[in-house]
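Q: pasted the sequence and its predicted model underneath.
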Amino acid sequence: MATGRNGSARARFHLGDDLALLRQVLLLNPFRDASKWEAVAGVLKEVTGKVFSARSVRDRCDLLLAQYSANDRANLRK
C-alpha cells in the first residue's frame, strides 16, 4: 500500500467518497473561496472517517469534473 509523506497509509477515494465530496462542493462552492477546500476535507473526514488533504480533495474534484466533461462531449458526438 502506498504511504503518504508522514508514513501513514494514503486514503483512497471510493464511490461513496466521491459522492460525499461532490455534495460538499455543491454546498460550499470552494471554487469561489479556495480556503473552503479545507472545510470540504474536514466534512469528508467526518462523513467517511478517512483523512484527505485539501489538495487531494481539490485534485479529485478536478479529475471527476474532467471525466464528466470528457464523457459528456463523447455523448454529444453520438
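A: Now that the structure is in, tell me what you want to look at. Numbering: from 1, shown residues only.

Q: okay, CA-based contacts and neighbour counts for the rest of this
A: Will do.

Q: would you map the helices across this structure?
A: 15-28, 36-48, 54-77 (DSSP state H).

Q: before we go on, here's another structure to hold up against the first:
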Amino acid sequence: MAFSADTGSDASSLDSLFEEDEDSVGGEPLLLAQESPESQRAGSEAAASDMGAGGIETIPGQAGSSPARTRSRFNTKSDKALLAEVLSTPPYETERGAVKGVWASITERVNQSLQTNFSTRACRDRTGLLLRQYEAQKKANESASGTSEVHTSMDDVLERILLLRDAASGQK
C-alpha cells in the first residue's frame, strides 16, 4: 500500500486494518502482547502443575529432542551448598585442562546433596555471579562512610573463595 500526500484516505484505511485485527474482552480491546484472561488462567494452571517442590520445574522436551527434564533454580540454600563445595574443592588451583572436571564433581556433589539438577555451567556461572556481587558490595561498603554493614557467614565464605581465586591467579 503506497502512502500519498493525502493522509485522509490512508489514515482511514489504516484504522480499518487495525479494527479488523482487534480482539476484545468485555468490550475492551486487547493491546499488543496482552493475553486474554482465559489464556492467562490456563497458563498459570499449567505452570503450577509443572512446578514441583523445592523450586524444581519440569520442562517439556522439544520435538525431536530428549524427553522432559527438570530445571532447578538457585536459592539461598543451594547457594550456600554450592559455595561450601567450591571452598572444599577450589577449582582455581587446578591445571588448565582439569578445571572442567573439578566443576563437574562440584556440580555432582551439590546435585546429590540437594536433590537438584543444576548443570556444570550453571554452577560455575552462579559462583562467578555471587563473587562479582560480593566484590561490588564490598567496594560500596568501603566507599561509604559512617554506615554499618551487615556481615554474614556467606560473606566469610565468599571472602575466602576470593582469596583462593586471587592467590591462584597470582601464581599463573
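A: Done, it's in. Note that the structure is a prediction, hence the values are computed from the model and not measured.

Q: once they're superposed, tell me the TM-score.
A: The TM-score (TM-score structural alignment, normalised by the length of structure 1) is 0.88; 78 aligned residues with a CA RMSD of 1.9 Å.

Q: mind checking the helices of structure 1 for the one nearest to Arg5 of structure 1?
A: Of all the helices of structure 1, helix 54-77 sits nearest to Arg5 of structure 1, with 13.0 Å by CA to CA.

Q: the closest one: average distance to aligned residues in structure 2?
A: When structure 2 is overlaid, helix 54-77 of structure 1 sits 0.3 Å from its aligned residues on average, using mean CA distance after the TM-score superposition for structure 1.

Q: next, the angle from that helix to helix 15-28.
A: Per axes from the mean of the first three to the mean of the last three CA atoms, to 10 degrees, the angle that helix 54-77 of structure 1 makes with helix 15-28 is 90 degrees.

Q: helices or strands next to helix 54-77 of structure 1 in the packing?
A: Using 3 or more CA pairs under 8 Å, 6 or more residues apart in numbering; DSSP states H and E, the elements in contact with helix 54-77 of structure 1 are helix 15-28, helix 36-48.

Q: state the span of structure 2 onto which that helix is aligned.
A: Per the alignment by TM-score structural alignment, helix 54-77 of structure 1 matches residues 120-143 in structure 2.

Q: how far does the matching stretch sit from the chain's center?
A: 14 Å (CA atoms, centre = their mean, to the nearest Å).

Q: what sits up against that stretch?
A: Contacts to stretch 120-143 of structure 2, defined as CA atoms under 8 Å, 6 or more residues apart in numbering, come from residues Leu82, Leu83, Trp103, Ala104, Thr107, Thr147, Glu149, Asp155, Leu158, Leu162.

Q: tell me who's in contact with the third one.
A: It refers to Trp103 of structure 2. Residues in contact with Trp103 of structure 2 (CA under 8 Å, 6+ apart) are Pro91, Thr120, Cys123, Arg124.
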